[in-house]
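Student: What follows is a predicted protein model with its sequence.
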Amino acid sequence: MRCTSTPSGEPSFVDKQSAARGYAVAAGKTVLQRKLLPALDFMLHDWLKVSDLTSRQRFEEHSRETFDELMSAASDVAADRFEPAYRISDEQEPYAVDGGVVTPQETHLAFQAYRDLGILAASHDADFGGMQLPRTVDLATRVIFGASGHNLAPFLLTDANASLLLEHGTEMQKRVFAVPELEFRWTGTMCLSESQAGSSLADITTVARGDGEDYATDSLGPRYRLTGNKMWISAAEHDLTENIIHLVLAKIVREDGTVDPSTKGISLFIVPKVLVDEDSRLLERNDVTLVSLNHKLGHHGTPNTALAFGDGTHTPRGAGGAIGYLVGEAGDGLRQMFHMMNAARIEIGLAAASLGMAGYATALDYAKDRRQGRPRTQGAKNPSRPQVPIIEHADVKRMLLAQKAYAEGGTALALYAARLLDDQMTGTPAQAERASMLLDILTPVVKSWPSEWCLESNSLAIQVLGGAGYTRDWPVEMYWRDQRLNMIHEGTHGIQGLDLLGRKVRVDGGAHLDALGLEIRSTVGAAERAGMKAEAAALARAWDQLLDATERAWATEDPSEALANATPYLQGFGHVVAAWIHLDLAVAAAGSDHSEAPGRTAAMKYFFAYELPRIGAWFDVAARREPLCRDVLPEHL
């Protein structure tokens, strides 16, 4: 592993890890990569059977060998470029100069290595430069990069940006804007939030006025001038690419000068940082201005910004306002943006699980080497006896098992969602319908469960390292800081709970909930046949508790009563889903000679013994429609 130094001359994280810990192993893989690859291999092949997808026309040019080669190549790039850049970009935060953002050289090297690998467009059509790779394998590579350089991962929002344009844009917009993004020559952002609106998008004040010039309906789409401010924009105004494509929500000003105050008045616009022609050639600077950088608890490596659109800093084509091109129909912006957001929610869950994996790998490696104390059976207070590795102590094993269950369970859950995306796109009509229903009900859980419990996993990693974990000599404190944002990203837990209990479990008379129940009962049956009768029975009981809580929460059909405890309901629901995933993994491991098989069983047993019993308290407050949080007076808080 290449070592670097900080500008102050102090040893960098990479120096310390390489010299003091032997972080790079003889086989050329770091401790993290050695932990990730076997776990992902089991999930992809022994559990999700991704090689079966190669029988479908879209994936017929692939094989297990191509999947494995890609995973190995991703791991090499992650170890060589992303891991060193991770700590350096955390310590040397991007900074603003002359209206732009400067990032460290190591970020540039990581970015270039990822571009050279050519996998940003891996899951897309060959017509757009893609490899037509299954999403399951594509997202597995992102586990590797998310664990190795999490604060660089938001640049990969470019894929979600381009995917939206491929779904809703014109052929010209796809070619001019999406293709350069998929080539990673340009990057993309999503611009939703405003300081005064937050998650209440009906309250946004950014507006778009039809451009009165001859270019008003040019070949790139209906042309507008946007004015307003956006907040919390990740990966904007950086120096890594020559252009950045902003997707901006705004309300169109009507002829009488008013706007529709509801979400039905929101439209979506392509607002490039630099204007381009029909051949994607750069023209003049658009009126998009960096207002400030937001200095966050974590994610230091990715610039997070406040942007002004149309503040007059630049006046493209002789008029005020940032030039933007309408995507699709006016008033359809929120629906289009949620196409991007739903995909992003799965990737947030995956990113959270990735950070959990990184912390777990570090804590596990530390616990194997760190010696302290003696087993009570061997004279715990006898100093003449040698100290033992702390991994021998029961409470350390408990913390490591918890991390394993959270991180690997979260990773498996997100990859299961990716497998559903593949079925939704390429399966039979029946497979596609099943996948759509399962994705609808599981997306709030895929986003929220890993982001909550892998935060706990990262906290436990600090605990395993003790005082060392609280220092910057080790990366676990950085993992925790970066992880904390995932509970907020793309919709808070409260929003996910309201979506799940308020809509998803009741869609089509509960049809999507029933679809999930069929999958869970199938696993229950398989577990019984595999000799896991106690766990099968426990999961069946947990599912019944979930159904009972759902019914009782809505017994009065009063949303204010049902949804007052939507977040505890979401927590219970998530733990039931996680128990199902762990049991399904254990069934796949039964009789397997894969190196990961014993660990799969251990993680499942931990989850059923220590975690699944928690659901009673969560479901209880939802089932009895506990009114406290709804009715408590603000002055009593």
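Tutor: Alright, I've got the coordinates. Numbering: from 1, shown residues only.
Student: rest of the way, CA atoms for contacts and neighbours
Tutor: Will do.
Student: Check for me that R209 belongs to a strand.
Tutor: Yes. Counting by DSSP: H, G, I helix; E, B strand; the rest coil, R209 is part of a strand.
Student: does the residue minimising distance to the centre of the chain count as helix, strand or coil?
Tutor: With distances taken as C-alpha atoms, centre = their mean, I348 lies nearest the centre of the chain, 1.5 Å away. Assigned by three-state DSSP, the conformation of I348 is helix.
Student: burial count for G320?
Tutor: When counting by other C-alpha atoms under 10 Å, one arrives at 19 neighbours for G320.
Student: I should have written D395 there, sorry.
Tutor: Other residues close to D395 by other C-alpha under 10 Å number 12.
Student: so which helix or strand takes in it?
Tutor: Taking DSSP states H and E as the definition, D395 sits inside helix 394-426.
Student: Then G312?
Tutor: Applying DSSP H and E, one finds G312 in no helix or strand.
Student: Quick check: the gap between it and Y114.
Tutor: Counting by C-alpha to C-alpha, to the nearest Å, the separation of G312 from Y114 is 36 Å.
Student: thought L152 was touching P303?
Tutor: No. Contact criterion C-alpha atoms under 8 Å: L152 and P303 do not qualify, at 9.5 Å.
Student: neighbour count winner among the two?
Tutor: Set side by side, L152 and P303 show more neighbours around P303, with 30 against 24, by other C-alpha under 10 Å.
Student: Tell me which residues touch that one, please.
Tutor: By C-alpha atoms under 8 Å, 6 or more residues apart in numbering, the residues touching P303 are 94, 101, 234-238, 293-294.
Student: Among those, which are located in strands?
Tutor: 101, 234, 293 (DSSP state E).
Student: Put together a markdown table for these, with neighbour count and distance to S72 on each row.
Tutor: Shown next, in a markdown table, are those (neighbours: other C-alpha atoms under 10 Å; distance: C-alpha to C-alpha, whole Å):
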| residue | neighbour count | distance to S72 |
| --- | --- | --- |
| V101 | 23 | 33 |
| S234 | 22 | 29 |
| L293 | 21 | 36 |
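Student: Tell me the one among those residues nearest to E392.
Tutor: Within the ones in strands among the contacts of P303, proximity to E392 (C-alpha to C-alpha) peaks at S234, which comes in at 42.6 Å.
Student: next, the one to line up against it:
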Amino acid sequence: MTQRATLDFLLYDWLKADALCQRSRHAEHSRETFDAVLDLGEKIAAEQFAPFNRLTDVQEPEFDGERVHLPAETPKALQAFIASGLIAGAQDAEVGGMQLPTVVEMAAMSFFFKASVSLAGYPMLTRGNANTILAHGTPKQIDVFAKPSFEGRTFGTMCLSEPQAGSSLSDIATKAVPDTASEAHGATPWQQDPLGPRFRLKGNKMWISGGEHEMGDNIVHLVLAKIPGEDGKTIPGVKGISLFIVPRKLVEADGTITPQRNDVSLAGLNHKCGYRGTVNTLLNFGEGKFPVHGQAGAVGYLIGKPGEGLKCMFTLMNEARIGVGLGATMLGYAGFEASLAYAKDRPQGRPMTAAGKDAASPQIPIIHHTDVKRMLMMQKAVAEGGLALAMLCAQLVDDEQTGSEAEAEKARLLLELLTPIAKSWPSEWALEANSQAIQVLGGAGYTRDFPVEQYWRDNRLNMIHEGTHGIQGMDLLGRKVIMNGGKALAVLAERISETIQKAGQAEGLALHANALAGALQKVGATTKAAWSTAQPEEALANATLYLQAFGHTVLAWIWLELALAAKAAQAEGQWDKSPLGDGFLKGKLAAADYFFGYELPKIDAWLTVVARRDLTCARVEADWF
């Protein structure tokens, strides 16, 4: 109930999402339809996802040498999600979508991430895969590969990493050569295939979530590979990377899925600490296990232009990064709710008062102990703040798509700047929130009798996949804050300054406004100091600390925004009749107080190291360890 109430507060009291119905793309919607979508998402997540979260954790995917076996509940849950139509919620009607605002689609998705993040990974990847084809594919590729995914008939993946390359995509070795061999078997010339220029791919990919299973009619892989030149050599670096659609089963030009397997084979499964319900694979492309027309080589179709593969794939990667951040947030939210319920029910100890010294007096629920309140408040500030961050990014997508020209440009810049924060901040701090949830439960939290240990294990992956913390820090400080002469940073500073001005005139928020103003000034000054020598190795030596400080400043801004919204709602009295009572809004204000009192001050230590371009770690030699 508290998550739904918080979503209502974020969508309507803060972001005014119902005003999006005034835009032509969403004109057929209203708050009532938005609420119906949220009701549906909450119901399906509670009934079809949450009951099987532990099952998918203990009953991991198995490979018998021929097929991957999943719990029977996995396809059942995903079919319930597909039947709801939410997988294409924000898409145009012409591709089977509801034309919902992205912010409403993301709000509905939050229920599924909280109920079972590993099950929710399948539709998240499939949607991102289809959106990438929609953005960069030809009309025929959209009809044949994207629309079936939006209909829920096929699933999708992203195939980037390789065993020898990892996050260093410039070093991928998978190759794609023109498929002239198939022409001898009656196929159209490789350049003239209706599905796009046809290639044969050979190489190995790993860490591929959803890479092999028997659900749906097909799996559509988006694969990064390099096209060799006439000399047989590939272009070094990312400029030589192209993107290909590689279906698990071959597809005819009219969209018919054939029984013929493409030459994509499962090399093995990865067995992870968490996210165990999402099958994670190593895939071999073109090893000859499933030869096509008698020859090895996986058949793939070029999407976009040669050499622009990474640019196209970033459509999926950026969407996935925001999705990872939301998933991390909701794991933090799940841990918060579990530890809150435990703290209200678990009696232990007595109050630190004269009466509490009487050993014969009854014990009190641990929620009345100050340190437990601190741990719960930390979780609340992270979970609700992270959810607000995700909703803000989703609404920026809406503004970029349907706002005025000026709104769209500012939204684009702000979204590009905030994407590394939307991915990394919840990944780090919701993980810490999960740790605090375990601490609230004490020894019980460290057992499998309670779910909080699983939430921590699931969340630990989120600092790694879709770009590690270090990569996000270098992206933020090395590119995002300085691109276009710092234009995106200026847009953010303008938004924050507007909030500071409003809060400075609001009762009880002036101190927070001053603290945020100081933080914004420090971030700006540190950004200049880091780049003052124009030496990237100095500027980026402590990029992760900059990422942490920048993220905390953004979340302080968001919490000040939420505090203003809470005070406005108090003045209007619209929450007075809520079953949650006035404690709901007071809790929002208390969480803002917590963030400014306990979290924001941490940025001083982080930024000091960045500003002095400390090279302590950079200068350490390998043999010093």
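Tutor: Everything's here; your move. Just so we're clear, the structure is a prediction, and the values are computed from it rather than from any experiment.
Student: so what number do they get for TM-score?
Tutor: After superposition, the two chains reach a TM-score of 0.95 (TM-score structural alignment, normalised by the length of the second structure), with 604 aligned residues with a C-alpha RMSD of 1.0 Å.
Student: counterpart of the residue nearest to the centre of the first structure in the second structure?
Tutor: With TM-score structural alignment as the criterion, the equivalent of I348 of the first structure in the second structure is V324.
Student: wait, isn't its match in contact with K423?
Tutor: Yes. Applying C-alpha under 8 Å, one finds V324 of the second structure in contact with K423, separated by 6.0 Å.
Student: ok, the residue mapped onto E409 of the second structure from the first structure - contacts?
Tutor: Alignment note: E409 of the second structure maps to E433 in the first structure; criterion TM-score structural alignment. Neighbouring residues of E433 of the first structure by C-alpha under 8 Å, 6+ apart: Q424.
Student: and E433 of the first structure, that one's in a helix?
Tutor: Yes. Using three-state DSSP, the assignment for E433 of the first structure is a helix.
Student: The alignment partner in the second structure of G572 of the first structure - how many residues pack around it?
Tutor: Here G572 of the first structure is matched to A549 in the second structure, going by TM-score structural alignment. Taking other C-alpha under 10 Å as the neighbour definition, A549 of the second structure ends up with a count of 26.
Student: what helix or strand does A549 of the second structure sit in?
Tutor: helix 543-572.
Student: Burial check on the aligned residue in the first structure for L516 of the second structure, number of neighbours?
Tutor: Alignment note (TM-score structural alignment): L516 of the second structure maps to L539 of the first structure. Other residues within reach of L539 of the first structure by the criterion other C-alpha under 10 Å amount to 23.
Student: list the helices and strands the helix or strand in which L539 of the first structure is found packs on?
Tutor: Per DSSP H and E: L539 of the first structure is located in helix 533-553. Packing contacts for helix 533-553 of the first structure, counted by 3 or more C-alpha pairs under 8 Å, 6 or more residues apart in numbering; DSSP states H and E, involve helix 511-529, helix 566-589, helix 615-623.
Student: what range in the second structure matches the helix or strand just after it?
Tutor: Heading C-terminal from helix 533-553 of the first structure, the first helix or strand you meet, by DSSP H and E, is helix 559-562. Using TM-score structural alignment, the residues of the second structure aligned to helix 559-562 of the first structure are 536-539.
Student: Give me the mean deviation of that stretch from the first structure.
Tutor: Its aligned residues in the first structure lie a mean 0.7 Å from stretch 536-539 of the second structure after superposition (mean C-alpha distance after the TM-score superposition for the first structure).
Student: and stretch 472-486 of the second structure, how far apart are its ends?
Tutor: Start-to-end, stretch 472-486 of the second structure (C-alpha to C-alpha) is 17 Å.
Student: Equivalent analysis for stretch 109-129 of the first structure, please.
Tutor: Stretch 109-129 of the first structure: ends 23 Å apart by C-alpha to C-alpha.
Student: Onto which residues of the second structure does it map?
Tutor: Going by TM-score structural alignment: stretch 109-129 of the first structure matches residues 76-96.
Student: So which bits of that stretch are buried?
Tutor: 77-79, 81-82, 85-91, 95-96 (16 or more other C-alpha atoms under 10 Å).
Student: Likewise for stretch 56-75 of the second structure?
Tutor: Quick answer for stretch 56-75 of the second structure (16+ other C-alpha under 10 Å): 56-57, 60-61, 63, 68-70, 73-74.
Student: Keep only those of the residues you listed that are in helices.
Tutor: 56-57, 73-74 (DSSP state H).
Student: Quick check: the aligned residue for T492 of the first structure in the second structure?
Tutor: Per TM-score structural alignment, T492 of the first structure is aligned with T468.
Student: What about that match, how many residues nearby?
Tutor: 17.
Student: With E635 of the first structure instead?
Tutor: 5.
Student: any idea what it aligns with in the second structure?
Tutor: With TM-score structural alignment as the criterion, E635 of the first structure matches D623.
Student: Ok, D90 of the first structure next?
Tutor: Checking TM-score structural alignment: D90 of the first structure goes with D57.
Student: For F314 of the second structure, see how far away its match is.
Tutor: In terms of C-alpha to C-alpha, D57 of the second structure sits 30 Å off from F314 of the second structure.
Student: circling back: list the contacts for the match of T492 of the first structure?
Tutor: Contacts of T468 of the second structure (C-alpha under 8 Å, 6+ apart): none.
Student: if you set the cut-off to 10 Å instead, what comes out?
Tutor: Counting by C-alpha atoms under 10 Å, 6 or more residues apart in numbering, T468 of the second structure touches 167, 420, 423-424, 427, 461-462.
Student: Specify the angle between the helix or strand hosting S435 of the second structure and helix 370-402 in degrees.
Tutor: Using DSSP H and E, S435 of the second structure sits in helix 405-441. For helix 405-441 of the second structure against helix 370-402, the angle by axes from the mean of the first three to the mean of the last three C-alpha atoms, to 10 degrees is 160 degrees.
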